[in-house]
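generate coordinates for the sequence data below:
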Amino acid sequence: MNRMSPQLTVLLVIFSLHCYMSDMAMASDPDPLQDFCIPNTKWGYGRAARLDTIPCKNSSEATTDDFVFSGLKKPAETFSDMGIAAVSVTPQMFPGLNTLGMSFVRADIQVGGINAPHFHPRATEITYVLQGKVYSGFVDSTNRVFAAVIEQGEVMVFPRGLVHFQMNVGESPATVFGCFNSQNPGAQKIPSAIFGSEIKDELLEKAFGMTPKQIDKMRRKFVPKG
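Okay, the predicted model is just below:
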């Protein structure tokens, strides 16, 4: 019986693994396999429910109303201490967005108000100024700041995962619309993440050169009440 050489054996193993991995790769498709997926609300959302665990309702049951959203006509009813009121629109609110890989937000900013430095771990954002003058920018991974005052009709893009911010520098309220290339972009505000979490005070004192009294003051401001 002829025996294969060690070199040929290794080549066959590599070829077999390549074919196996190719079959694995073709076992799924990263793109939607249907025109749309309106969540079947009969299953309910619940606190822990995820949209990817809720089946779509039959496409024949979809209506135009599933693809129209009117919740951005007015600003949110309450403004934060920083002078901003935001309405975030996700598939839970707007079923037609489900599986399309996008979401958006309306933000109204009072004169002098700010959208504190924050980032979205799962999405790039593009912001359009509907009215007002907004100092807007982001910080790259070398700590270089890209910022400008953008006005009505202008847009700015914030690359995924980079810290960005906004401030109304005009003499009247500002309104901006943000669009994300994820239906669940996530949002983490830097002040809240640092001082509203359970990071040890000693570490924060050393990291920011702050006194225990200063840390305590910041804690009281950002730790959630209740």
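
please count neighbours and contacts with C-alpha atoms only from this point.
OK.

for the protein, which helix is longest?
helix 6-25 (DSSP state H).

next structured bit after it?
strand 84-89 (DSSP states H and E).

that older thread, just give me how far the longest helix of the chain sits from the chain centre.
40 Å (CA atoms, centre = their mean, to the nearest Å).

go on, stretch 88-106?
Here the centre of stretch 88-106 is set off from its chain's centre by 11 Å, with CA atoms, centre = their mean.

give me the residues contacting that stretch.
32, 36-39, 51, 66-69, 72, 75, 86-87, 175-185 (CA atoms under 8 Å, 6 or more residues apart in numbering).

now those residues: which count as buried?
36-39, 51, 75, 86-87, 175-185 (16 or more other CA atoms under 10 Å).

end to end, how far does stretch 130-150 reach?
Criterion CA to CA, to the nearest Å; first-to-last residue distance in stretch 130-150 is 10 Å.

in stretch 91-98, what counts as buried?
Neighbour-count burial for stretch 91-98 [16+ other CA under 10 Å]: 91, 94-98.

which two in those are spaced the farthest apart?
Using CA to CA, the pair of the buried residues of stretch 91-98 lying farthest apart is 94 and 98, separated by 7.9 Å.

which outside residues touch the helix or strand hosting residue 214?
Assessed by DSSP H and E, residue 214 sits inside helix 212-222. Residues outside helix 212-222 that contact it (CA under 8 Å, 6+ apart): 191-192, 195-196, 201, 204-205.

to compare with the earlier structure, here is another sequence to fold:
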Amino acid sequence: MLHILALFSFLLVSSSHAAVQDFCVADLTAPQGPAGYSCKTPAEVTADDFVYSGLSQPGNTSSLFNAAINTAFVDKFPGLNGLGLSMARADLAPGGVVPMHTHHGASETILIAKGSITAGFISSDNTVYLKTLKEGDIMVFPQGLLHFQVNTGRTQAHFWVSFGSSNPGIQILSNALFSNNLPSELIEKTTFLDDDEVKRLKALLGGSG
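Sure, this is the predicted structure:
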């Protein structure tokens, strides 16, 4: 019995030493490293570091994709640093789209607040998981898999997004192919698109080469 009590006491002391810091509010004036931002000193932390109001208003959907994505990632919301979560707001006009993309750093969950959204993802064995979602529906997109959302309704749509990281990262497939100087002939060989289509997409998305 004394051995058990001694072990229990040791575990309590060890855990209390491991949890000496309640949070690590990001010091946005310092460079971000692989492990995130360094911490502000406790004397510099205020309640404002744990509050963000940037998602309160609809975004401007007058864009190429007829969609607006406003993010609450750690670079805007320093209280998220080290907590493993973040959020975003998506507003889509009728026909608007969040194009095929991935988040290498997190899984994603969406909650439909208004309208109707068709959403899906593609698994690593190329199976498609597709669903039309209505208000109140939730869908999850596993980390690293290609996924998308389209407003297939007749009215403005709006959904909330949560991520399992304070900085989930994003790579949009169309931008990765057509918004840079990757030579057109290489894109044509690796995607089986013809030269005219590659040049059209590069002109549309600002690429060259």
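
superposing both, give me the TM-score.
Remark: TM-score between the superposed chains equals 0.82 [TM-score structural alignment, normalised by the length of structure 2]; 189 aligned residues with a CA RMSD of 2.1 Å.

so what's the residue nearest the centre of structure 2 closest to, chain neighbours aside?
Central residue of structure 2 (CA atoms, centre = their mean): residue 168, 4.9 Å from the mean position. By the measure of CA to CA, 6 or more residues apart in numbering, the closest residue to residue 168 of structure 2 outside its immediate chain neighbours is residue 105, 4.4 Å from it.

count of neighbours near the equivalent of that neighbour over in structure 1?
Under the alignment defined by TM-score structural alignment, residue 105 of structure 2 corresponds to residue 122 in structure 1. Each residue near residue 122 of structure 1 was counted by other CA atoms under 10 Å, and the total is 16.

list the contacts of residue 122 of structure 1.
Neighbours of residue 122 of structure 1 in contact, by CA under 8 Å, 6+ apart: 160-161, 182, 184-186.

in a markdown table, list those residues along with secondary structure and distance to residue 168 of structure 1.
Putting the contacts of residue 122 of structure 1 into a markdown table (DSSP: H, G, I helix; E, B strand; the rest coil; distance: CA to CA, whole Å) gives the following:
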| residue | secondary structure | distance to residue 168 of structure 1 |
| --- | --- | --- |
| 160 | coil | 23 |
| 161 | coil | 23 |
| 182 | coil | 26 |
| 184 | coil | 26 |
| 185 | coil | 24 |
| 186 | coil | 23 |
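
could the residues you listed be laid out in CSV, adding distance to residue 221 of structure 1?
Output for the contacts of residue 122 of structure 1, formatted as CSV (distance: CA to CA, whole Å):
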residue, distance to residue 221 of structure 1
160, 28
161, 25
182, 31
184, 27
185, 26
186, 22
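
of these, which stay in contact in structure 2?
Compared against structure 2 with both residues aligned by TM-score structural alignment, their matches' CA atoms under 8 Å, the contacts of residue 122 of structure 1 retain 160-161, 182, 184-186.

which residue in structure 1 occupies the aligned position of residue 129 of structure 2?
Aligned partner of residue 129 of structure 2 by TM-score structural alignment: residue 146.

helix or strand for its match, which one?
strand 145-151.

just the ones of the contacts of helix 212-222 of structure 1 in helices?
Short answer: these in helices (DSSP H) are 191-192, 195, 201, 204-205.

what about stretch 149-162 of structure 2, start to end distance?
14 Å.

ok, stretch 136-155 of structure 2 next?
16 Å.

buried residues in that stretch?
140-153.

superposed on structure 2, what's the mean shift for the strand or helix carrying residue 116 of structure 1?
Using DSSP H and E, residue 116 of structure 1 falls within strand 114-119. Compared with structure 2 after fitting, strand 114-119 of structure 1 deviates on average by 0.4 Å (mean CA distance after the TM-score superposition for structure 1).

ok, and what's touching that strand?
82-84, 109, 160-168, 187-191.

same question for stretch 6-16 of structure 1.
Outside stretch 6-16 of structure 1, not a single residue reaches it (CA under 8 Å, 6+ apart).

please tell me which residues of structure 2 that stretch aligns onto.
Counting by TM-score structural alignment, stretch 6-16 of structure 1 has no counterpart in structure 2.

show me which of the contacts of residue 122 of structure 1 is closest to residue 44 of structure 1.
Using CA to CA, the contacts of residue 122 of structure 1 come closest to residue 44 of structure 1 at residue 184, 18.3 Å.

against residue 60 of structure 1, how distant is the aligned residue in structure 1 for residue 144 of structure 2?
Using TM-score structural alignment as the criterion, the counterpart of residue 144 of structure 2 in structure 1 is residue 161. In this view, residue 161 of structure 1 and residue 60 of structure 1 are 38 Å apart by CA to CA.
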